[in-house]
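> When you get a sec, could you give me coordinates for this:
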Amino acid sequence: MDAQTTLAVMRKRSFITAAATLTAAGAATFAYASLVERNLFTLRRVDVPMLEPDAEPLRILHISDLHMMPGQQRKQAWVAALIGTDPDLVVVTGDNLSAPDAVPAVMQALDPLLDLPGAFVFGSNDYRGPVWKNPLRYVFPTGEYVQGVELPTEDLRTGLTTAGWADLNNARTTLKAGGRTLELVGVDDPHVERDNYAAVAGPASSDTDLHLGVTHSPASHVLDAMAADGFTLLLAGHTHGGQVCVPGYGALATNCDLPRSMAKGLHRWPGSSAWLHVSAGLGTHPTAPYRLACRPEATVLTLIPR
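So this is what the prediction gives:
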């Protein structure tokens, strides 16, 4: 075998070795993302400095994007155990369902929390079931938004409102929590153009202690309007935190007009004094059951003096 032939063989072997290594690494990463990380439910605790001096802290439990399937008992048990965080208020920002028969599972998960003051809005997947689509469409959105089978939205709504929780879908209300009076405003999901903030818009009341705005999708036109009206804590979900993130780079997409840098966590909303908290959520789309560098989460927001 001459030198040229030997070099060609070595190059071929090096290519095969590199390809095999990359394939193995890709398979291992996918296995971790789909079998491990998407089940690593994580409780985050975040302080929000927005209260008057000497005010007592107020704890808000923010839950989002359960995407519940009936057989997900581990997720149900984990959510139910959040009663141990002793929140003053529970806010759920939508996309609770992933199947027509998932309402009992959602209610089972939330049951210990239903005796507390609570409020909710819906997301698109509380109305229509998921359908398969190319995951690259989250990064490069094209074409019309396609929805699946109709879901039992009203059964879920009835279950939550019967327990005493406030329905904030294009609605506004006040409630007592943690010894204070809170004003809350919310919209139905902007992602599927169900929002109608104009129907509930107006300056925040000076007769209440705190002002919260709630939406599923953190659409900028909704957040701008809420902040302009004086709602100083805005809560949203929808983004899944990007769901697949690159260490050192972050989320690849937010599935809305929110910047990637704000895909999850606590941020100041630009041009205002309002805080925005975006939950990375607890579930995944059933046809994309994986998370990478973006664990499923619920968050206890502790409001503290500025």
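
> going forward, measure contacts and count neighbours with C-alpha atoms only.
Noted.

> which residues does Pro49 contact?
303-306 (Cα atoms under 8 Å, 6 or more residues apart in numbering).

> cutoff 10 Å now
When contacts are counted by Cα atoms under 10 Å, 6 or more residues apart in numbering, Pro49 touches 57, 275, 302-306.

> Repeat that for Ala293.
Contacts of Ala293 by Cα under 10 Å, 6+ apart are 33, 37-38, 241-247, 250-251.

> Strands - which of those residues land there?
245-246, 250-251 (DSSP state E).

> And the furthest pair within the residues you listed?
For the ones in strands among the contacts of Ala293, the farthest-apart pair by Cα to Cα is Val246 and Ala251; their separation is 6.6 Å.

> the more surrounded of these two?
Counted by other Cα atoms under 10 Å, Val246 and Ala251 do not tie: Ala251 has more neighbours, with 25 against 13.

> these two touch, right, the more buried one and Gly241?
Yes: Ala251 is in contact with Gly241 according to Cα atoms under 10 Å; the separation is 6.7 Å.

> Are there residues contacting both of the two? Which ones?
The contact lists of Ala251 and Gly241 share 260-264, 293-294, where a contact means Cα under 10 Å, 6+ apart.

> Closest one of the residues you listed to Leu168?
The closest of the shared contacts of Ala251 and Gly241, once distances to Leu168 are taken by Cα to Cα, is Lys264, at 21.7 Å.

> The closest one: what's it in contact with?
By Cα under 10 Å, 6+ apart, the neighbours of Lys264 are 236-242, 251, 254, 276-281, 294.

> Nearest residue to Asp115 in space, please, no chain neighbours.
Ala163 (7.1 Å; Cα to Cα, 6 or more residues apart in numbering).

> Let's compare: structure for the following, please.
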Amino acid sequence: MDEDVLRKLAERLGPLHAKQRLGIETDSEAQIFGQSLFLLHIGNWYPVPSVIRNTLKLTGLYWRGRRNTESILIKRNDVMFKNLPPLFDGFTILHISDMHVDMNEGAMRRLIELIGGMRYDLCVLTGDYRGKSFGPFAATLEGVARVRAHLKEPVYGVLGDHDTIQMVPGLEAMGIRMLLNECAIIVRGDQQIYLAGIDDARHYRVDNIEKAALQIPHGEFSILLSHTPEVYRQAAHADFNLLLSGHTHGGQICLPGSIPIILEAVLPRRMGAGAWQYHGMSGYTSVGAGSSVVPVRFNCSPEITLHCLRRG
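Now for the predicted structure:
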């Protein structure tokens, strides 16, 4: 552990959060290297990627699946809100999730081509910047930096279940404001909205919606960034208007009709991809710009999303 990184994390997050997250990560890596198989990411169980890859090669589908990962769609999602401040009518958010940059080089090149000329007011990144959930992350930071160089400010992000807290100083040094159970205020003229973000709620379980929402006055318009949509109940009952997330990859390998074979999330299937509603809250689950475990996609194209906030 780099002492400089540890010092920066303690200053940035407070010594307790930094110590807690790092300790949980250390425990997780111990499980990966032989102490337990029950809490592993499937991609960290060494035989799994090669088994999937070889099976697809035998069926002749592998290279088609690889090509599919570079066919990134630009999706548009208009969302209506009664309490949206008038000056934010038409406010557009570019949403990018699950890049897994170090295992999706072709997809990242295509992503950079797409975002270069796009118009939006704010960019949000909802986690999973690296491929594996352990080990070195220098290549991940280099890949994210290449994408970041083509994004317009401001850019906000949260961590995913593949990401280490040690990446935070590097991500923030390149101009990505990480929200780790924190809230930022977005201002237009004399009006404002609130953008909150939580630490990973899926694997490390260090999310704290209550802390993230502390700065938000009752009745004010607010957005929550979470890597996983599985916090939808907590977010809705904390009065967030919009939840933006990723994690599911939409199943990544799907049957015709985008029906996921496996959806790695505990939530209704209708929330596994795209726009949805829960009580009074709108939600959107991105299927991600990258791919996980094996860089292939079938019947589930990768995406980036432009969310346009509308008043009405």
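
> Now compute the TM-score of the two chains, please.
The TM-score (TM-score structural alignment, normalised by the length of the first structure) is 0.72; 250 aligned residues with a Cα RMSD of 2.9 Å.

> In the second structure, which of the contacts of Ala293 of the first structure still touch?
Of the contacts of Ala293 of the first structure, the contacts whose aligned counterparts also meet in the second structure (both residues aligned by TM-score structural alignment, their matches' Cα atoms under 10 Å) are 33, 37, 241-247, 250-251.

> what residues are up against the alignment partner in the first structure of Ile223 of the second structure?
Using TM-score structural alignment, the equivalent of Ile223 of the second structure in the first structure is Leu212. Contacts for Leu212 of the first structure (Cα under 10 Å, 6+ apart) come out as 172, 174, 182-186, 204, 226-227, 230-235, 274-276.

> Name the helix or strand for Leu212 of the first structure, please.
Element membership of Leu212 of the first structure [criterion: DSSP states H and E] is strand 210-214.

> what sits up against the helix or strand just after that strand?
Next helix or strand after strand 210-214 of the first structure toward the C-terminus (DSSP H and E): helix 220-228. Contacts to helix 220-228 of the first structure, defined as Cα under 10 Å, 6+ apart, come from residues 185-187, 190, 195-198, 200-204, 211-215, 217, 229, 231-236, 256-259, 269-276.

> in helix 220-228 of the first structure, what counts as buried?
220, 222-228 (16 or more other Cα atoms under 10 Å).

> Just say helix, strand or coil for Arg202 of the second structure.
coil (DSSP: H, G, I helix; E, B strand; the rest coil).

> Tell me where the stretch 101-250 of the second structure has helices.
Ranges of helices in the stretch 101-250 of the second structure, per DSSP state H, counting those that start in this stretch, are 105-115, 138-148, 168-173, 209-212, 232-237.

> quick one: the last one aligns where in the first structure?
Counting by TM-score structural alignment, helix 232-237 of the second structure pairs with residues 223-228 of the first structure.

> after superposition, how close is that stretch to the second structure?
For stretch 223-228 of the first structure, the mean distance to aligned residues of the second structure following superposition is 1.8 Å (mean Cα distance after the TM-score superposition for the first structure).

> Any idea how far that stretch is from the middle of the chain?
Distance of stretch 223-228 of the first structure from its chain centroid, counting by Cα atoms, centre = their mean, to the nearest Å, is 19 Å.

> Can you give me the neighbour number for the nearest residue to Pro86 of the second structure once chain neighbours are set aside?
In this structure, Pro86 of the second structure finds its nearest non-sequential neighbour in Arg311, 6.8 Å apart by Cα to Cα, 6+ apart. Applying other Cα under 10 Å, we find 16 residues neighbouring Arg311 of the second structure.

> Arg311 of the second structure pairs with which position in the first structure?
Per TM-score structural alignment, Arg311 of the second structure is aligned with Pro305.

> residues contacting that match?
Contacts of Pro305 of the first structure (Cα under 10 Å, 6+ apart): 47-58.

> Over to Pro259 of the first structure?
220, 251, 253.

> Return the residue of the second structure aligned against it.
Per TM-score structural alignment, Pro259 of the first structure is aligned with Pro268.

> how close does that match sit to Trp276 of the second structure?
10 Å (Cα to Cα, to the nearest Å).

> and what of Pro15 of the second structure?
37 Å.

> Would you reformat the contacts of Pro305 of the first structure as JSON lines and include distance to Ala81 of the first structure and secondary structure?
Output for the contacts of Pro305 of the first structure, formatted as JSON lines (distance: Cα to Cα, whole Å; DSSP: H, G, I helix; E, B strand; the rest coil):
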{"residue": "Asp47", "distance to Ala81 of the first structure": "21", "secondary structure": "strand"}
{"residue": "Val48", "distance to Ala81 of the first structure": "23", "secondary structure": "strand"}
{"residue": "Pro49", "distance to Ala81 of the first structure": "27", "secondary structure": "strand"}
{"residue": "Met50", "distance to Ala81 of the first structure": "28", "secondary structure": "strand"}
{"residue": "Leu51", "distance to Ala81 of the first structure": "28", "secondary structure": "strand"}
{"residue": "Glu52", "distance to Ala81 of the first structure": "31", "secondary structure": "coil"}
{"residue": "Pro53", "distance to Ala81 of the first structure": "32", "secondary structure": "coil"}
{"residue": "Asp54", "distance to Ala81 of the first structure": "31", "secondary structure": "coil"}
{"residue": "Ala55", "distance to Ala81 of the first structure": "28", "secondary structure": "coil"}
{"residue": "Glu56", "distance to Ala81 of the first structure": "25", "secondary structure": "coil"}
{"residue": "Pro57", "distance to Ala81 of the first structure": "22", "secondary structure": "coil"}
{"residue": "Leu58", "distance to Ala81 of the first structure": "20", "secondary structure": "strand"}
